[in-house]
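S.K.: here's a sequence, model it:
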Amino acid sequence: MEPMKLSFGVLIVYLNRAILQMKDPRLASNGTKYTIRDAVLGAFSMFFMQSESFLEHQRHMNSNQGKSNAQTLFGMIKIPTVPQIRNILDEISATALFGVFNHVYQSLRREGHLKPFEYLGGLLVALDGTQYFDSHKLNCKCCSSRTHKNGTVTYFHSAILPVIVAPGQSQVISLAPEFITPQDGHQKQDCEVAAAKRWLKTHAPEFQGQAITLLGDGLYSHQPMCEQVIASGMNFIFTCLETSHTAVYDWLKYLDGIGEVKKLEVKQWNSNSSELYSYQYVNGIPLRDSQPAMKVNWCKLIHTRQSDGEILYENSFITRHELNEQSVPLVAAAGRCRWKTENENHNVLKTKGYHLEHNFGHGQQHLAACLLTLNLLAFLFHTVLHLTDLAYGQIRLKRVTRKGFFQDILSLTKYLLFESWPSLIDFMLYGSASTLVANSS
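M.R.: Sure thing, here's the model as predicted:
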């Protein structure tokens, strides 16, 4: 059977497939008025619509009309309350949802939607950790903790949120997260690099046969992490600064003294000003003093506005990509676009309606992680629709702001009943009454 092309309906199918694999942790004697499916779809719908009040509006619509958009758009049967959703999701591991990210990724790849993201002969995946919950009181076994000088303790949750990025692309494509959380059998508190290694071990097989370059900050540019990246069949471009890599810079000082560090300057006009891109690079230097030492390639970029000499950007990277006059600008641009994981991912999730740092629920087991994962899936689904659905893209362009778009869909679904997601999009684009369910009047 030929795979279905990506659409909102197919994305919901992927989510439902994951839900079907979940085991209900509740005992048969417990009240099970609401299914896991209704709880998961209910939470997802609130993130997708960017409104905690969405389900409340749909319960009201259901009582008046006998049907609601929670059913027609998302396939829910009954509409649980937010506390009921939290109670159910607290017992469900977020990892049960990770397969949805891979299904979406493979579909995007198969249908050619990743072509605009191809760079350096493959794809760039940026790794970066972020905190998504903190409290001085609430805590669970999955919390990390930070003790302050005054003796107070902050409990927090954080995770690595990998995304596919590319220079010149405003969108990023979310991949399955990896949670930074205390590990069984380990005395030390978990850290971002250890979580990144787990992510590699779990998800590298999904990219088999594909050229993937990982991007990361200076936390990642140490030999154990670099070795695991290479062993996973991937490449890397990691930030490498003198303050943290004295051995590398001792070699660079020596090589520069004998003329082995190569230099390249490229002038370019940007926004009516002349700018200078100055590169330095060298191949095959040891990453550390101790043996065996991995050989890496190093480059530095200084981006300057020539009219006043202001440095607009400066950074250094290590990689296993061979560096020459043709490749060093590309490698530096790839390393530089790691910032997209902050600007186009973390910041969008925190400030553009997804409220990443808002405490939607902490729970005692899996709730915080499960809710974060559903929030990421909502963000991913909207990104996919922007890439694959022409009508959706036209509405987003027409509405200009993300906030205005979500205000529109929330207002429409509060008062009008639509037979499907395409019907809602058609109504927003063309204002056709034929897309409404007959009894919505």
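S.K.: use CA for all of it now, contacts and neighbours both
M.R.: Noted.
S.K.: so where do the strands sit in the stretch 101-250 of the chain?
M.R.: 123-126, 129-135, 144-147, 153-160, 163-165, 173-174, 178-180, 212-216, 235-239 (DSSP state E, counting those that start in this stretch).
S.K.: JSON lines for those strands, including distance to residue 429 and mean neighbour count?
M.R.: Shown next, in JSON lines, are the strands of the stretch 101-250 of the chain (distance: least, C-alpha to C-alpha, whole Å; neighbours: other C-alpha atoms under 10 Å):
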{"stretch": "strand 123-126", "distance to residue 429": "34", "mean neighbour count": "26"}
{"stretch": "strand 129-135", "distance to residue 429": "35", "mean neighbour count": "18"}
{"stretch": "strand 144-147", "distance to residue 429": "46", "mean neighbour count": "15"}
{"stretch": "strand 153-160", "distance to residue 429": "37", "mean neighbour count": "20"}
{"stretch": "strand 163-165", "distance to residue 429": "29", "mean neighbour count": "26"}
{"stretch": "strand 173-174", "distance to residue 429": "25", "mean neighbour count": "24"}
{"stretch": "strand 178-180", "distance to residue 429": "38", "mean neighbour count": "26"}
{"stretch": "strand 212-216", "distance to residue 429": "38", "mean neighbour count": "26"}
{"stretch": "strand 235-239", "distance to residue 429": "42", "mean neighbour count": "26"}
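S.K.: next, the second sequence, to be compared with the first:
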Amino acid sequence: MASRIQEKKHLSFNSLRKSLSQHINASTDSRKSSASQYAHHDVVMSGFACMYFQDPSLVQFQQRLETSRGRNNLQTLFNVHQTPKESQMREILDNLSSESFAPVFKDFHEKLRRHLHLKEYEILPNIIMCVIDGVQHYSSKSISCKCCLHKTHKNGDKTYYHSVLQGAIMHPDKRQVLPVMPEAIKNGDGKEKQDCEINAAKRFVNRLYKAHPRQKFILGGDSLMSRQPLIEDVLNKNMHYLFVAKPTDHVYMYEWLEAFPELPTTEYVDEKGKTHRFYWQNNVPLNGGADAIKVNYLEYQQIDESGKVTFKNSWVTDIEITDKNIIKLAKAGRCRWKIENECFNTLKNQGYNINHNYGHGKENLSFNVYLLILLAFYFHQIFELTDGAYQVCRKRNGSKRYMWEQLRSIITFAVFETWNELLAVVTDPDEFESSIIKKS
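M.R.: Reported below is the predicted structural model:
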């Protein structure tokens, strides 16, 4: 029985939901009291519930359920007192400061850290890895705002879009990725030059440090990030870095490396006969400038039984490389793909639908909807990591997609007092049938 599995109370649905509610209530409601038909909390939590159950029409279905049953699951599960209409929900979310959500990400991170769940994510002793990458979450050829980025096509048409620089904590051996508060990539008032990932990365580093000043991070990223100004920003915040370094982006550094007769090397052969070979060199100039910083270079090659190199990648870092840590560092560098596969791909194609047009608004609607989706994803990642009942429910339903289809279906005609009660019903349908008989 899912309901009988011991849960970790500090990371249970109820605990996380209460924490989210507290932060929403603590944020500023800029609306005039005469226009505040719906409580600030009810609007945000209703929007979050839609993303949590991956159903844009959830509020509408719950209003129908309230009409027939006198109450609904928004009230029992999300502590919503008055269910807002969809149009009003969009308007209020549009005017909400996106910074209101930053304390939620910080709080969840601290809950995981305090109860030692982040120990599983340590790449090196007391150091965890946060990978950053950009992702687009809104696009239109006609609707835009002052913050929109834009791309002009060859035929003169423009595409307007919103993007963020997303960070996520990850580990080569962990399937779950843990998002942190992203940095919006957006144009500012009066600025002719568009915002970009590298500028957003500088702001992200500052935000991450302010949120978690005592946490030791390795910041991971693609070759775009392995530039001296960003590296200096990372080091100034007492963080480490592990950035991809392509030969085409770092010609001087690779010429410098080629001057060595040979580089330190280690390798091993796995059970399938593949050779995993690692090269490194410490104290290498990143570029040919007089003030060039020194970096430590590592390269990984995967070689098949015939001697053909089937995969190759290289990185730069500030961490001194030895034969004792190079395999760990290379594995950490390779796990950067998880932000694309386990995070962005999941958000796009596994029910969260970040590319769905939930509305653009005039101020913050697009980014706030993305943040609500990201928080829903964060809830689910925490449950996959720590919640036995959730894990059993997933296993018995075969796939995440089918499990959520079941959950969405059931909450359209039945009201549940707790999240665990709902999970128990999906895990054990026979119990649900017997409970219906008892209530009838």
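S.K.: can you list the strands of the stretch 101-250 of structure 1 in TSV and add distance to residue 84 of structure 1?
M.R.: Output for these, formatted as TSV (distance: least, C-alpha to C-alpha, whole Å):
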stretch	distance to residue 84 of structure 1
strand 123-126	36
strand 129-135	21
strand 144-147	26
strand 153-160	22
strand 163-165	32
strand 173-174	28
strand 178-180	24
strand 212-216	39
strand 235-239	44
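S.K.: what are the buried residues along the helix or strand where residue 438 of structure 2 lies?
M.R.: Per DSSP states H and E: residue 438 of structure 2 is located in helix 429-439. Across helix 429-439 of structure 2, burial judged by 16 or more other C-alpha atoms under 10 Å covers residue 432.
S.K.: can you find the partner of residue 56 of structure 2 in structure 1?
M.R.: Here residue 56 of structure 2 is matched to residue 52 in structure 1, going by TM-score structural alignment.
S.K.: contact partners for its match?
M.R.: residue 46 (C-alpha atoms under 8 Å, 6 or more residues apart in numbering).
S.K.: and the one 10 residues further on, by the same measure?
M.R.: Contacts were defined as C-alpha under 8 Å, 6+ apart; by that measure residue 62 of structure 1 touches residue 68.
S.K.: you'd agree it is in a helix?
M.R.: Yes: counting by DSSP: H, G, I helix; E, B strand; the rest coil, one finds residue 62 of structure 1 located in a helix.
S.K.: count of residues packed around the closest residue to residue 288 of structure 2 other than its chain neighbours?
M.R.: Among residues not flanking residue 288 of structure 2 along the chain, residue 252 sits closest, at 6.0 Å (C-alpha to C-alpha, 6 or more residues apart in numbering). For residue 252 of structure 2, the neighbour count with other C-alpha atoms under 10 Å is 16.
S.K.: could you do the one 10 residues further on as well?
M.R.: By the other C-alpha under 10 Å criterion, the neighbourhood of residue 262 of structure 2 contains 11 residues.
S.K.: with residue 182 of structure 2 instead?
M.R.: Neighbours around residue 182 of structure 2, by other C-alpha under 10 Å: 26.
S.K.: residue in structure 1 paired with it?
M.R.: Checking TM-score structural alignment: residue 182 of structure 2 goes with residue 177.
S.K.: what's the longest strand seen in structure 1 packed up against?
M.R.: Looking across structure 1 with DSSP state E, the single longest strand is strand 273-286. Applying 3 or more C-alpha pairs under 8 Å, 6 or more residues apart in numbering; DSSP states H and E, one finds that strand 273-286 of structure 1 contacts helix 246-257, strand 262-270, strand 295-305, helix 328-336.
S.K.: what comes up buried for that strand?
M.R.: Buried residues in strand 273-286 of structure 1 (16+ other C-alpha under 10 Å): 275-283, 285-286.
S.K.: show me which pair in those is furthest apart.
M.R.: 275 and 286 (32.5 Å; C-alpha to C-alpha).
S.K.: what is the equivalent residue in structure 2 for residue 33 of structure 1?
M.R.: Correspondence of residue 33 of structure 1 to structure 2, assessed by TM-score structural alignment: residue 37.
S.K.: where's that match, which helix or strand?
M.R.: Residue 37 of structure 2 is part of no helix or strand, with elements assigned from DSSP H and E.
S.K.: from the centroid of structure 2, which residue is nearest?
M.R.: Nearest residue to the geometric centre of structure 2 (C-alpha atoms, centre = their mean): residue 179, 3.2 Å.
S.K.: next one: that residue from residue 418 of structure 2, what distance?
M.R.: Noted for residue 179 of structure 2: a distance of 26 Å to residue 418 of structure 2, by C-alpha to C-alpha, to the nearest Å.
S.K.: nearest to residue 25 of structure 1, out of the helices and strands packed on strand 273-286 of structure 1?
M.R.: helix 328-336 (43.8 Å).
S.K.: excluding covalently adjacent residues, which one is nearest to the equivalent of residue 393 of structure 1 over in structure 2?
M.R.: The alignment partner of residue 393 of structure 1 in structure 2, by TM-score structural alignment, is residue 391. Distances taken as C-alpha to C-alpha, 6+ apart put residue 384 closest to residue 391 of structure 2, at 6.0 Å, once the chain neighbours are dropped.
S.K.: so who does the one you found touch?
M.R.: Per C-alpha under 8 Å, 6+ apart, neighbours of residue 384 of structure 2: 176, 390-391.
S.K.: quick one: buried ones out of those residues?
M.R.: 176, 390.
S.K.: take the contacts of residue 384 of structure 2 and map them onto structure 1. Which survive?
M.R.: For the contacts of residue 384 of structure 2, the contacts that persist in structure 1 are 390-391, with contact defined as both residues aligned by TM-score structural alignment, their matches' C-alpha atoms under 8 Å.
S.K.: could I get the contacts of residue 384 of structure 2 as CSV with distance to residue 89 of structure 2?
M.R.: Formatted as CSV, the contacts of residue 384 of structure 2 follow (distance: C-alpha to C-alpha, whole Å):
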residue, distance to residue 89 of structure 2
176, 31
390, 29
391, 32
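S.K.: nearest to residue 86 of structure 2 among the contacts of residue 384 of structure 2?
M.R.: Nearest to residue 86 of structure 2 among the contacts of residue 384 of structure 2 is residue 390, at 29.3 Å by C-alpha to C-alpha.
S.K.: any idea how far residue 268 of structure 2 is from the residue nearest to that closest one when sequence neighbours are not counted?
M.R.: Leaving aside its sequence neighbours, residue 390 of structure 2 sits nearest to residue 383 (C-alpha to C-alpha, 6+ apart; 6.2 Å). Relative to residue 268 of structure 2, residue 383 of structure 2 is positioned 36 Å away (C-alpha to C-alpha).
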